[in-house]
Structures are given as structure tokens and as C-alpha cells.
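Asker: Predicted model follows, preceded by the sequence.
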Amino acid sequence: MITSLYAAILAGWICYLSVQVIKQRRKHQVSHSDGQVDDLAVARGAHSNATEYIPIGLILLLLAELNGLPLWALHLLGAVFVVGRFAHGYAVLNKNMKARIFSMLTTFGVIGVLMVINIWQVWM
């Protein structure tokens, strides 16, 4: 299954973002929440955003795959979704608003396209 590849890549990304949170917790000796430490709040924000958007994107990709979307389209949408999610994490961690806007447009674009594809596949 094609979705498995993108799920594995994005699982690695979530782990990377988790490590960024752990590093900030250790550096600032904060055991829970963000301790009102800006760098920790930023790392937590990057991680939580990933855990909010990645699951729905992967679910929609899997459903499109199960409903017979061509492999080229699955790879295109999966790759663009990965680029958007990686770009977003880096943008948040580096406080780069332009990259953050690009990454969310990319993420919303893929989710929107997959939403339409899945609705279309049900009706056809």
C-alpha cells in the first residue's frame, strides 16, 4: 500500500518533532506544559500541529487508495503532503511566517483535494 510509505515517513517526522520538545524540556528543566518558556512553547506547537493534521491527511489518502485512486496520484498527493508537513515543522521551529503560510496552504490544498476525491469516489 502506498499510504504506508507516507505514514512511515510522517511517523518519523512526528518522532523528530517529539525529540525537539524533549530537548527543550531538558534544557529548561520543565516537566510538563511549556513552563512559560518560549522555545518550548514553539517546539510543542510544531509537534501538536503535526499530530493534528497528519492523521486526517493519511486517513484521506488511505481511503482514496482503497477506492482505487491511481498510484501516480497517490504518490503526488502523498509527496506534496510530506513536503507541506516538513516545511511547516521547520517554519514553526525557526519562526518563519512566510514558510509557515506556504506549508499550511500546501497541507490544506492536499487535504482539500483528497476530500473532493473521496466524495467523488463515493458518488461514482
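Answerer: Received it, and whenever you're ready, just let me know what you need.

Asker: When you work out contacts or count neighbours from here on, use the C-alpha atoms and nothing else.
Answerer: OK.

Asker: Counting by contacts, list what the top helix by length along the chain packs against.
Answerer: Criterion DSSP state H: the longest helix present in the chain is helix 38-66. When contacts are defined as 3 or more CA pairs under 8 Å, 6 or more residues apart in numbering; DSSP states H and E, helix 38-66 sits against helix 2-28, helix 71-93, helix 97-123.

Asker: can you put those in CSV and add mean neighbour count and distance to Arg44?
Answerer: Formatted as CSV, the helices and strands packed on helix 38-66 follow (neighbours: other CA atoms under 10 Å; distance: least, CA to CA, whole Å):
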stretch, mean neighbour count, distance to Arg44
helix 2-28, 17, 6
helix 71-93, 19, 9
helix 97-123, 16, 15
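
Asker: also this one, for the comparison:
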Amino acid sequence: MDVSASAHAAALWVGLHLVLLLALSVLVVRQRRKHRVTLGDGGVPALAQASRAFGNATEYVPSAMVAVAVLALVGAPTVLIHVIGFVLLVGRVLHAVGLSRSGGASALRAIGVLATWLAFIAAAVALLFYAIP
């Protein structure tokens, strides 16, 4: 079976984003164990922040990874898949770090959201481009 370079690129970014989700999940579990909270955030700011960092990533990453996979299926250039995957990963990491440092507004959170949105826009435009025969 011949697997295209685009599929390999998509596999890389899906794999890296799964590692990110796992890492964020582990941070939530660590906070739960530390503060002995089994459900919700127990009013513990650090747990609430860790939970939101994980939750926010799970709100964005799955749909973006579907977009990356579909771009690979339609034979989009490998560089496009790498750019979208990279920008999204950087955005999600920056957002998570910013949120873990403060529950309020922060430059890292803002940059993270902006990078995430740029990745989404690039993916959407590319998908629409490839949708037109």
C-alpha cells in the first residue's frame, strides 16, 4: 500500500496532538490527587485551570485533526499540513501554559487562541479550495 507524504504528515500531527491531550489530562489527574477532588474542581483554582486547559484543548483539537486528516486524503501539500499542525500545536501549548499560570486574561492565552484560530482558518480555506473540482 502506498501511503502519501501527506498522510505521514497528518499522522505526525495527530500523534503529537494526542500526546498534548494526554499530557494535559495527566496534569488534571495530578491536581485531583493533590487536592483529593474526585468530581468537579472542588473550588481549587489550580484544578479548575488544569481542567479548563484540557477541556479547551479537547474542544479544538479533534475537529482540527479531522481537517488535517481530510487534507491528507485529498492530497494537500505536505507543507500545508505541517504548517497547520505546527501552528495549532503551538497555539494549544501557549494557551495551556497561559491558563495554567493565571485564570485571568494573559498574553500567552491570547496568542494561543489567535494561533488556534489561524490554523482553523487555514484548514477551512484549504478544505474549501480542495472541495471545488
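Answerer: Yep, that arrived. On a predicted model such as this, the values are computed, not experimentally measured, just so you know.

Asker: Nearest to Gly45 of structure 1 among the helices and strands packed on helix 38-66 of structure 1 would be which one?
Answerer: Among those, the nearest to Gly45 of structure 1 by CA to CA is helix 71-93 (7.5 Å).

Asker: tell me, the closest one lands on which residues of structure 2?
Answerer: Using TM-score structural alignment, the residues of structure 2 aligned to helix 71-93 of structure 1 are 78-100.

Asker: The matching stretch vs structure 1, mean deviation?
Answerer: Taken against structure 1, stretch 78-100 of structure 2 registers an average deviation of 1.1 Å after superposition, with mean CA distance after the TM-score superposition for structure 1.

Asker: Would you mind measuring from Leu39 of structure 2 to Gln49 of structure 2?
Answerer: Relative to Gln49 of structure 2, Leu39 of structure 2 is positioned 14 Å away (CA to CA, to the nearest Å).

Asker: the more surrounded of the two?
Answerer: Gln49 (24 against 7; other CA atoms under 10 Å).

Asker: List the contacts of Phe123 of structure 2.
Answerer: Not quite, residue 123 of structure 2 is Ala, not Phe. By CA atoms under 8 Å, 6 or more residues apart in numbering, the contact list for Ala123 of structure 2 reads 64, 67-68, 71, 84.

Asker: What lines up with it in structure 1?
Answerer: Residue pairing (TM-score structural alignment): Ala123 of structure 2 is matched to Leu114 of structure 1.

Asker: Give the aligned equivalent of Thr58 of structure 2 in structure 1.
Answerer: Aligning on TM-score structural alignment places Thr58 of structure 2 opposite Thr51 in structure 1.

Asker: Check the gap between the spatially closest residue to that match that is not a sequence neighbour and Trp72 of structure 1 for me.
Answerer: Excluding the flanking residues, the one nearest Thr51 of structure 1 by CA to CA, 6 or more residues apart in numbering is Ile14, at 7.2 Å. Distance of Ile14 of structure 1 to Trp72 of structure 1, given as CA to CA: 25 Å.
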